[in-house]
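Q: Sequence first, then the predicted structure:
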Amino acid sequence: MKAIQVEAFGGPEVLTLKDVEIGEPASDQVLIKNHTIGVNFLDLYQRQGQKMGSFPLPLPMVPGVEGAGVVAAVGDGVE
């Protein structure tokens, strides 16, 4: 799938369009096929490297913390 990724902290110039592979969900995970993703101020702060609380900021990361979609797959342990 295509995804906008942040590979380094900074301004809009650090956003890159990448092809990324999505694997099968682990036993305790759900895979969501997103139809819409909301990007808000939190994504801007994270892209700039500003930590919010104790959440880690691993790179690369895909911005967008609000999503809407459908369940595409579930792990074996999901009820």
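A: Nice, thanks for sending it over.

Q: Please make it C-alpha for all contacts and neighbour counts, starting now.
A: Fine.

Q: Residue 29 against residue 72, yeah?
A: No: judged on C-alpha atoms under 8 Å, residue 29 makes no contact with residue 72 at a distance of 11.2 Å.

Q: Not counting its neighbours along the chain, what's nearest the most centrally placed residue in the chain?
A: Computing the C-alpha centroid of the chain and ranking residues by C-alpha atoms, centre = their mean puts residue 62 first, at 3.9 Å. Distances taken as C-alpha to C-alpha, 6 or more residues apart in numbering put residue 5 closest to residue 62, at 4.7 Å, once the chain neighbours are dropped.

Q: One more to weigh against that first structure:
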Amino acid sequence: MKAIQITRTGGPEVLELTDLPLPTPGPGQVRLKVEAVGLNYADILTVAGEYLARTRLPLVPGMEFAGRVDAVGEGVE
């Protein structure tokens, strides 16, 4: 799957388009096919390494997103 990922904190220059493996949902989880994403102020601070919580790398930012469920894990109805 395509994703914008960061491996270091900083400005817009640290955003990298990358290929990541498609995750498989575990028990009680769902996977979404993301159709739209927004980067909000908290995302910008996270990418810069200045958010309230420590930025754990690597990170795919995007706290705001919309999509459809495309796979479910065991126990999900």
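A: Yep, it's here. Note that the structure is predicted; figures quoted are calculated from it, not measured.

Q: Strands along structure 2, start to end?
A: 2-5, 16-19, 30-38, 64-72 (DSSP state E).

Q: corresponding residues in structure 1 for the third one?
A: Yep, that's strand 30-38 of structure 2 we're talking about. Aligned using TM-score structural alignment, strand 30-38 of structure 2 spans residues 30-38 in structure 1.

Q: Superposed on structure 2, what's the mean shift for the matching stretch?
A: Taken over the aligned residues, the distance from stretch 30-38 of structure 1 to structure 2 averages 0.6 Å (mean C-alpha distance after the TM-score superposition for structure 1).

Q: For that stretch, which residues meet the burial criterion?
A: 30-31 (16 or more other C-alpha atoms under 10 Å).

Q: Would you mind listing the outside residues contacting that stretch?
A: Identification of contacts with stretch 30-38 of structure 1 by C-alpha atoms under 8 Å, 6 or more residues apart in numbering yields 24-25, 64-75, 78.
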